[in-house]
Each structure stands twice: as C-alpha cells, then as structure tokens.
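Undergrad: sharing a sequence plus its predicted fold:
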Amino acid sequence: MAELAGLDDPKMRAVNTKHGDDHGVNLTKLRAIAKRLKTQPALAQQLWDTDDTAAKLLALLICRPRAFDRDQLDTMLREARTPKVHDWLVAYIVKKNPHAEELRTAWFADPDPVVASAGWALTTDRVAKKPDGLDLDNLLDLIESGMKTAPDRLQWAMNHCLAQIGIDHPDHRARALDIGERLQVLKDYPTPPGCTSPFAPTWITEIVRRQNT
C-alpha cells in the first residue's frame, strides 16, 4: 500500500477523476508491480478488501480468475463502482471464469444500470466470439428502444454492442448503421486525432473498411 501511495501522481489523479476514477497511479507501473508479484490469491483478497482503487486494480492482476464462484463475482461487481475497476473485473476476471455466461444473463437484466452494463459488455464479447444462440435482432430492438435514454455507462456498453453487431454481422449491418444514425448517441464525443470515434456508424464503417483493405 505504501508503494502504491508513492506512485500516486496528483496530475494523473485529476485527469482520472474527470472520468469517474479516483486513483493517480500510472497503469504501466501498476502492471510492473503485478509482474513482480505474480499470482498471489491471498494477497489479492487483502488488496481487494481495501477501499483503495489502485489496490483493487492490482488485486485483479494477481488473482486467479477461475477460482471465484458465482456469488463472489456478483458481490465483487457490485462493489466495483469506479469505471476502471469495473472494466478490469469484467475483462480480466469474469470473462475467464466458468460462470461468465450465467452472470451475463443475470446482469444483463439487472435493474442497476452499472451492473447491467457488465451484462452488455459480456454480451458484446459473445457477439464477437460466440454469437451462436444470441438473438441479434432482439439485441438491436433493445438498443433501439433504450440506448438513447440509458445512463452513461450503460449507454456506452449498449453502443459498443451496437457497433460490434454492425462490424461482425453483415446481415445486420444496415440496421445497426440506421439505428446509430437515428439515435445520434456519442456523435459529438471528443475523439483524439488518429483514434476512431465511438459514434457507432463511424466506428462500424471504419473497422469494416480496415478489414476489407
């Protein structure tokens, strides 16, 4: 904890705070600590049990993803209220866990929009990697009816799913583009030079162009 505190950069903390995170540790340096520590489930649990975001992020890098049961992961997600911890928990732990699909369906319909956003993130992963069994038309229906007014993090997750459907499934691309154009979600999102806009029609068109080049 002292080492993490020593890495805290006030300027980085100020930038992260604008995005809802409350840490100032350079993530490259955090990963270097994790590489040094290697897998240590007991230490990971101690770090997770703190109220410190950097410690929780480090915990996710040194734990054993497949060791958690369903209820543990559900509790952890509901405790992960900062965006980076939430994102890393889903990406690095839940996706690699045997309970991922069960949690996907449970979280997808959760009334808490932050929890629901995790369900949508796992659904987007399936859209890209294991679409068999998914009702893509129904997903597009839900996006069309709910994305415009969804809270920010849920909206972002739904938008990613919309883009992924348009990118990976040509039969649904025209509808995905149409939904994005009509809803205009994230159309004016500030995008650095050289980066692809998260506005779904632009995102879909650019990635498909690259794939066909």
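TA: Arrived safely. Numbering: from 1, shown residues only.
Undergrad: CA atoms for contacts and neighbours, from now on please.
TA: Noted.
Undergrad: how many residues are close by A67?
TA: 12 (other Cα atoms under 10 Å).
Undergrad: meant to ask about R126
TA: 19.
Undergrad: continuing past the helix or strand containing it, what's the next helix or strand?
TA: Following DSSP states H and E, one finds R126 within helix 113-129. Beyond helix 113-129 in the direction of the C-terminus, DSSP H and E gives the next helix or strand as helix 136-146.
Undergrad: please compare the first structure with the one that follows:
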Amino acid sequence: MAGTTLTETVLAELAELEDPKIREVNEKHGDDHGVNLGKLRAIAKRLKTQQELAGQLWETGDSAARLLATLICRPKAFTRDELDAMLRDARTPKVHDWLVNYVVKKNQHAEELRRAWFADPDPVVASAGWALTIERVAKKPEGLDLAGLLDTVEAEMKDAPPRLQWAMNHCLAQIGIDHAEHRARAIDIGERLGVLKDYPTPPGCTSPFAPVWISEMVRRQHAG
C-alpha cells in the first residue's frame, strides 16, 4: 500500500488478530485488548528492537500496540521522566505489568523510580513501586528495611485497593519465602489479615494466600 507507514502496517496486523472471545476474557481482568499474546510475541520477535516504532505504537494509546511496544523498545533508552509519564498513563493491568517488568526493571533509573512510586498517593502507581520492591527483596535485598516493609503491609494491606493489595501481598510472600528470619512474622501477618485467603485457585496452581504461598515455595526449595 503506497504511503503506508510501518506503524500503520503493524496496527493493521494487530487489528486482524483481534479476537472478541479473548477480549471478553481480558475485560474481566480490567484489560482492553483481544490479541493472543503468543501471536503478539511472534510479531515482536519478527520486528526485533525498534525504539522509534515502539514510541509511535505507545503514543497510539491502544493496549495491544502498547504491549508490543514494551517488547520491541530499548529499555535503557528512556529517561526517568519518560518512564514516569508512561507508567502513569498505563492504566490497564497487563500494559502496566509489562511496562514495569520488561522496561522499567531494565532501566538505569529503576531504583529511583521504585522509591518515588512506592509512596505515591495513586494506588496504581504505588503498586509499581511495590512490584520493583519485590524484585529487590528477591534479588538485591541489601539496604532494604524488610521489617519496615512488613510493618507497612501489616498496617495497610487489608484496606488497600485491589492492585496495590495484590502487590503488597506478593511482597509479603516474597519476604517470607526468601528471608527465613522474617518468615514466621510474614506467615503470621498473612494469617491474621486473611487477604486472598478465599481466592479461587485452579488445580495445580499455588494459592496467592501468603501463608500457603510461602509454605509451598519453601517446601519446593527444600525438596529441590
């Protein structure tokens, strides 16, 4: 097609992959895209890294395009302020998660953003700060106040909005799994608060209820 840009071509390809049934399932989780993520990843693999295209796809505001953008961008090419603006604009769960996991975590400003977002009054932004904190708990806990994190979880998780609550709960479980000296307290907090205790868990999957999650992961570590 004469005059068609690469961005337009990619958007047309994503539109062709739109599946109403996938969209219906995703909408139950607060997402607004209907593209099979395996097929979307295949497009990303074909396109490889293209920072300019990624920026143009992000600017469309379309969730499928933004998911693709997180896969083909150069994470280290973004400034701190660009990532902050993108995170605040990424309101659907999947786009938010992929931006944090595939872009922000690989960026040189990740720690600075973690500290800024952690205490943000917007619970969705704060959940990104907690997600980055979970990464620190698991991989680089030096300098983190784990007892202080447990204090915050104990005081705030019960009444936190869903996405922030989920991130806090994950942090609680991660502390219990990775840090034996805090395990008993993490399990006790989970038991007393009861957050996600009744979460429907498919067969073969681990419950997100922190005491069960911690116990199962520790059991697997010892079994391995």
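TA: Done, it's in. What you see is a predicted model; the values in this text were computed from it and never measured.
Undergrad: name the nearest residue to the residue nearest the centre of the first structure, ignoring sequence neighbours.
TA: Taking Cα atoms, centre = their mean, the centroid of the first structure lies closest to D87, which sits 3.9 Å from it. Counting by Cα to Cα, 6 or more residues apart in numbering, A118 is the residue found nearest to D87 of the first structure once chain neighbours are left out, at 8.0 Å.
Undergrad: any idea what that neighbour aligns with in the second structure?
TA: Matched to the second structure by TM-score structural alignment, A118 of the first structure sits across from A128.
Undergrad: ok, now how distant is E8 of the second structure from L57 of the second structure?
TA: 9 Å (Cα to Cα, to the nearest Å).
Undergrad: which one of those two has more residues nearby?
TA: Set side by side, E8 of the second structure and L57 show more neighbours around L57, with 23 against 13, by other Cα under 10 Å.
Undergrad: what's that one aligned with over in the first structure?
TA: In the first structure, L57 of the second structure lands on L47 (TM-score structural alignment).
Undergrad: ok, R219 of the second structure next?
TA: Match for R219 of the second structure (TM-score structural alignment): R209.
Undergrad: what number of residues lie near the residue nearest to S63 of the second structure when sequence neighbours are not counted?
TA: Once flanking residues are discounted, S63 of the second structure sits nearest to H33: 5.9 Å by Cα to Cα, 6+ apart. Using other Cα under 10 Å, H33 of the second structure has 26 neighbouring residues.
Undergrad: quick one: map H33 of the second structure onto the first structure.
TA: Matched by TM-score structural alignment, H33 of the second structure corresponds to H23 in the first structure.
Undergrad: give me the element its match is part of.
TA: Going by DSSP H and E, H23 of the first structure is not part of any helix or strand.
Undergrad: I'd guessed it sits against R13; true?
TA: Yes: between H23 of the first structure and R13 there is a contact at 5.2 Å, judged by Cα atoms under 8 Å.
Undergrad: where along the first structure do the helices fall?
TA: 2-7, 10-18, 27-37, 41-48, 53-62, 70-79, 83-88, 100-108, 113-129, 136-146, 152-168, 173-183, 200-212 (DSSP state H).
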